[in-house]
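1. With the sequence up front, the predicted model follows.
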Amino acid sequence: MIQRNIHAGGGIGRAARRLTMAAALGATALAGLAGMASADDKVVKIGVLAALTGPNAADGQETVRGVQMAVEEANAAGGIAGYTFEVVEGDVKDHSAGAVTSAVERLLADEDVHFMLTGYASLTNFEIETMAEAEMPYMLAATSQQTRDIIAPDPDKYWCCWSLTPSFDAYETDVTPFVEALAKAGKIDLPNKTVAIVSSDNAYSKTISEGMKKKFTDSGWTITVDELVPFGEVSDWRPIISKIRQNPPDLVINTDYIPGNAATFLNQFLEDPTNSLVFLQYAPSVPEFVELTGEKSTGIVYNLLGGVIDSPKWPRGPELLKKFEDKYGTKSGAYGVGLYEMTNIYFDALQKVGDPTDHEAIGKAIGETDKKVAEGRLKFDPKTHLAIQGDDYIPITFFQIQSGNRVLISPTQFATGDFQLPPWMTKK
């Protein structure tokens, strides 16, 4: 029996794409059946886009493991709505357009793939357009401004696509009041209200740093260093750090998110540190960062939007972090547990809809999610398809690394410890 449904308002476009792929493969005899699934086929493939090779392979491995953990649990429990699951991977390598396109098209060509997800794939998220054209339910957790810019003009067109992470606006605006609050509480000195900002030339890092610069300037700060490095591996930060030392700022920020780059920056900064608080974007959340820096990472501050709330005041966070570490023998950063939760959101939608081939119903069911996940209360903004941000939904969380451990220091309702003055800093 032929089971694939062609839905009004776009199903024909998806069927045509399937036919084109079949023809390109020379499967002319099967062209009339392209896009069709057998009723007897009870295994659903879940496509994962991840950097399995390249500088972000640690994130990629964690991403796949999160999905795999959820799939193994579901299969062991007998499946969902009569279906069991298999994970298939698409390597986005260096996140370039070509690499992402190749991975996406390879997974879309598999007729048994009925859901796709990623931590981050292209950084500009252009693949959302491809998912909409292909009518493929898709979840991601990255570069939220780009997601919003694509979806907000026509949300109904993108019923397929939803983001675990909320608006990244708080990444741009909330570091300034956080640091000023530390000073007001007497935990650090801000004698000059000066900041050095270093960034990488990619959509994620650059967007955040540009927003930060505006916020700091509007708040009366002086930017002493403003540097942008080419995206990719950076082995020598010393020329930039030398500029920072010429006029020691109160705060040093680097928004390059690659763990290896951030670790090299910190190690070289600490060769002759200035009396500055150091904030690094995202990278310290990845276990690899602490492995590369060891005790030198103590004192580093970072934040997360859509990160796991690792606090007994939000039990699901520690529960899933422990489950991941027990299974794989390593700690989860943002994406292991995050992708586990995203996979289970798909399972919730499938349980509700019952038919994995009814992609539009699945996509809309995902959009109706309202549940407590490891990152907070997840509910989507129907205008942007981003998770709603706020202390009562998905909060922005600030962490400090202390003796190799990530300590949640803000917001106070979830805090597991207090800020400690970094060992290279002194206070009057």
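-> The structure has been received and is ready for your questions. Numbering: from 1, shown residues only.
2. going forward, measure contacts and count neighbours with C-alpha atoms only.
-> Will do.
3. and the residue lying closest to residue 365 once chain neighbours are set aside, how far is that from residue 179?
-> Spatial nearest neighbour of residue 365, excluding adjacent residues (Cα to Cα, 6 or more residues apart in numbering): residue 349 at 5.1 Å. As judged by Cα to Cα, to the nearest Å, residue 349 and residue 179 stand 41 Å apart.
4. Which one of those two is surrounded by more residues?
-> Using other Cα atoms under 10 Å as the criterion, residue 349 and residue 179 rank with residue 349 on top: 23 against 19.
5. how close does the more buried one get to residue 146?
-> According to Cα to Cα, residue 349 and residue 146 sit 25 Å apart.
6. same thing with residue 304?
-> Separation of residue 304 from residue 146 (Cα to Cα): 17 Å.
7. How about residue 222?
-> Residue 222 is 28 Å from residue 146, where distance means Cα to Cα.
8. Then residue 16?
-> 28 Å.
9. So between the two, which is more surrounded?
-> Neighbours were counted for residue 16 and for residue 146 using other Cα under 10 Å; residue 146 has more, 19 against 15.
10. pretty sure that one contacts residue 127?
-> No. Look at residue 146 against residue 127 with Cα atoms under 8 Å: they stay out of range, at 11.0 Å.
11. Which residue ranges of the stretch 251-400 of the chain form helices?
-> Here the stretch 251-400 of the chain has its helices, by DSSP state H, counting those that start in this stretch, at 259-269, 287-293, 316-328, 334-353, 359-367.
12. Can you mark which positions in the third one are buried?
-> Going back to what we said before, that points to helix 316-328. By neighbour count, with 16 or more other Cα atoms under 10 Å as the criterion, the buried positions of helix 316-328 are 316-318, 320-322, 324.
13. counting contacts, what elements does it pack onto?
-> Packed against helix 316-328 by the contact rule (3 or more Cα pairs under 8 Å, 6 or more residues apart in numbering; DSSP states H and E) you find helix 334-353.
14. what do you get if the cut-off is 10 Å, keeping everything else the same?
-> Using 3 or more Cα pairs under 10 Å, 6 or more residues apart in numbering; DSSP states H and E, the elements in contact with helix 316-328 are helix 57-76, helix 334-353, strand 370-373.
15. before we go on, here's another structure to hold up against the first:
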Amino acid sequence: MKDRTVDRRQVVQGLAAGAALAAGGAGLASAVFPTPAIAKPSGEPIVLGLTISQTAAAGVADHQDHFNGSTLAMEEINAAGGILGRPLQFKVVDVDLLNAESCQAAIRSLVDQKVHAISSPFLFVPIPAMDASVAYGCPYVNGNTQRAATDLTAAHPDKYGHIFQMDPSEVYYGETFPIFLQDLEKSGAWKPKNNKVHIVQEQIAYNQTISRSCQEALKKSRFELAAVTDIQYPVQDWGPVIQKIKEVGAGTVMIDHWVAAEYAAFVKQFRSNPLKDSLVYLQYGPSQPEFLELAGRAAEGFVWSTVLGVYADEKGKAFRDKYKKRFPGKVMGLCYTGAGYDIVHMMKDVWEKTGKPEDFKANCAALREGAFRGVCGWSIMGNKRQEAVQYPVGTQDVEKGMSQLYFQVQSRESKIIYPFALKETEYKTVPWA
């Protein structure tokens, strides 16, 4: 709990610095990225609104990542002359991502401030936030990762046509998992001790959706469901769960949770009493920097994935280097750092294409018609749900979708092991074999 408090304080301090930067235009940006030959942006700012959680019980690290990535993009853009010669500016509002009223109030605040577009990391209750944006209608680009929200966009395009999910939905965590297992086995890097999969599932809708989609996908694979065990956030003691994992004895264990600090507690307890030779997969949460910080050496060998991750190709590596230089001294998150960065550059492209940041309809049309290649892959949202096409389920062409990335912690770093076309390294046998 003490570590979370420290992280939250750092978030607030970072946001205060970012607010000063947004208010000051390109002054600080020019100091960080000197471009003396380029005209300083001037005139009425183009304003991007951000919902960034500073005080919520969980999820603050992801939101700080999103803010940092966005800040880096804004600095680059303003240092290079702005957008249409105008400076880019942020309006930042606090949000409790688990509270419907707070999510709705955050969007209303940005609407009242007359922003030209909204950028948001995930909100666990996205629909109230969506509803709060309807009357205003500016482009609202998010990383909510929730099919219930994008299904609503598909069902009511006239109402929600201004809302875009720049990443694929959570259903793919379940749908892709057996594909990953089968491909890893075929590669020869992993030999499962049996074909059973044990799912440990949290109770929020997001995790329940993942569990259901995984169970359906397992029916179409050579792997089979062995058991489902329920957990409830916050998890105070993983001991009973680990005991159940050992009783079931599955060759693969999926921990379908999302909180990094609680994952860190799990891996420490599991390593002291492991299920020998089982592949243990942690859904998403290890993308948050505090996982590696808190878990330390105990994280070695665990596998995790994200449908929205920073690639390790030339473009992704260049971004990682810039980010680490701009925000030194801490573990870099590999999810919303890229999302925040990509959304800012995506909107820059849109505004430069239409030439009219104030024309919301034109800018939404440009988002639908465009294909944006960012550091997290392709955001192609010209479909009924207006969510990014996923690779490898939504498309089998890695250059026509956003790839779900599977990582393994090796030498206290998360390394991409799958899909093989994007891998950084090979899967290694777990230390508890």
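-> Perfect, I can see it now. Quantities reported herein were computed from a predicted structural model and do not represent experimental measurements.
16. highest average neighbour count across the helices and strands packed on helix 316-328 of structure 1?
-> The highest mean neighbour count among those, using mean count of other Cα atoms under 10 Å, belongs to helix 334-353: a mean of 23.
17. in the stretch 1-150 of structure 2, which spans are strands?
-> Counting by DSSP state E, counting those that start in this stretch, the stretch 1-150 of structure 2 has strands at residues 46-51, 88-93, 117-120, 140-142.
18. okay, the shortest one sits on what stretch of structure 1?
-> When structure 1 is aligned by TM-score structural alignment, the counterpart of strand 140-142 of structure 2 is residues 138-140.
19. post-alignment, that stretch versus structure 2, mean distance?
-> Stretch 138-140 of structure 1: mean distance to aligned residues in structure 2 after superposition is 0.5 Å, counting by mean Cα distance after the TM-score superposition for structure 1.
20. could you check the angle helix 60-79 makes with whichever helix in structure 2 runs longest?
-> Counting by DSSP state H, the longest helix found in structure 2 is helix 2-23. Angle, helix 2-23 of structure 2 to helix 60-79, by axes from the mean of the first three to the mean of the last three Cα atoms, to 10 degrees: 20 degrees.
21. mind listing what's buried in helix 2-23 of structure 2?
-> For helix 2-23 of structure 2, burial by neighbour count (16+ other Cα under 10 Å) applies to 7-8, 11-12, 15, 18-19, 21-22.
22. Let me know the closest of those residues to residue 267 of structure 2.
-> Checking the buried residues of helix 2-23 of structure 2 against residue 267 of structure 2 with Cα to Cα, the nearest one is residue 7 at 20.4 Å.
23. Which residue in structure 1 aligns with that closest one?
-> Counting by TM-score structural alignment, residue 7 of structure 2 has no partner.
24. tell me the contacts of the closest residue to residue 7 of structure 2 other than its chain neighbours?
-> Spatial nearest neighbour of residue 7 of structure 2, excluding adjacent residues (Cα to Cα, 6+ apart): residue 61 at 7.3 Å. If you count contacts by Cα atoms under 10 Å, 6 or more residues apart in numbering, residue 61 of structure 2 has them with 4, 7-8, 10-11, 52-54, 67, 260, 287-290, 333, 336.
25. and residue 423 of structure 1, how many neighbours?
-> Counted with other Cα under 10 Å, residues neighbouring residue 423 of structure 1 total 12.
26. Spatially nearest residue to it, not counting backbone neighbours?
-> That would be residue 299: by Cα to Cα, 6+ apart, it lies 6.8 Å from residue 423 of structure 1.
27. Translate that neighbour into the numbering of structure 2.
-> Aligning on TM-score structural alignment places residue 299 of structure 1 opposite residue 301 in structure 2.
28. Touching, that match and residue 295? I think so.
-> No. In this structure, residue 301 of structure 2 is not within contact of residue 295 by Cα atoms under 10 Å, at 11.8 Å.
29. Identify the contacts common to these two.
-> Here residue 301 of structure 2 and residue 295 have 267, 412 as joint contacts, going by Cα under 10 Å, 6+ apart.
30. And those two? Which one has more around it.
-> The neighbour comparison of residue 301 of structure 2 against residue 295 (other Cα under 10 Å) goes to residue 301, with 24 against 21.
31. residues in contact with that one?
-> Here residue 301 of structure 2 is in contact with 267, 279-281, 407-412, 414, 427-432 (criterion: Cα under 10 Å, 6+ apart).
32. Repeat the analysis, applying 6 Å as the threshold.
-> 408-409, 430 (Cα atoms under 6 Å, 6 or more residues apart in numbering).
33. and if you look at residue 363 of structure 1?
-> Taking Cα under 6 Å, 6+ apart, we find residue 363 of structure 1 in contact with 137, 159-160.
34. Nearest spatial neighbour of residue 386 of structure 2, chain-adjacent residues omitted?
-> residue 164 (5.2 Å).
35. Distance check, the one you found against residue 388 of structure 2.
-> Residue 164 of structure 2 sits at a distance of 8 Å from residue 388 of structure 2 (criterion: Cα to Cα).
36. Tell me which of these two has more neighbours.
-> The neighbour comparison of residue 164 of structure 2 against residue 388 (other Cα under 10 Å) goes to residue 388, with 30 against 27.
37. The residue nearest to residue 386 of structure 2 maps to what in structure 1?
-> Aligned partner of residue 164 of structure 2 by TM-score structural alignment: residue 162.
38. Assign that match to helix, strand or coil.
-> strand (DSSP: H, G, I helix; E, B strand; the rest coil).
39. From what I see, it and residue 385 are in contact.
-> Yes. Using Cα atoms under 6 Å, residue 162 of structure 1 is in contact with residue 385, at 5.1 Å.
40. in stretch 259-267 of structure 1, what counts as buried?
-> Residues of stretch 259-267 of structure 1 classed as buried: 259-267 (neighbour count, 16+ other Cα under 10 Å).
41. so what corresponds to residue 81 of structure 2 in structure 1?
-> Residue 81 of structure 2 maps onto residue 78 of structure 1 when the alignment is built from TM-score structural alignment.
42. burial count for that match?
-> Residues near residue 78 of structure 1, counting by other Cα under 10 Å, number 12.
43. and what of residue 315 of structure 1?
-> Neighbour count for residue 315 of structure 1, taken as other Cα under 10 Å: 13.
44. same question, residue 88 of structure 1
-> Counted with other Cα under 10 Å, residues neighbouring residue 88 of structure 1 total 16.
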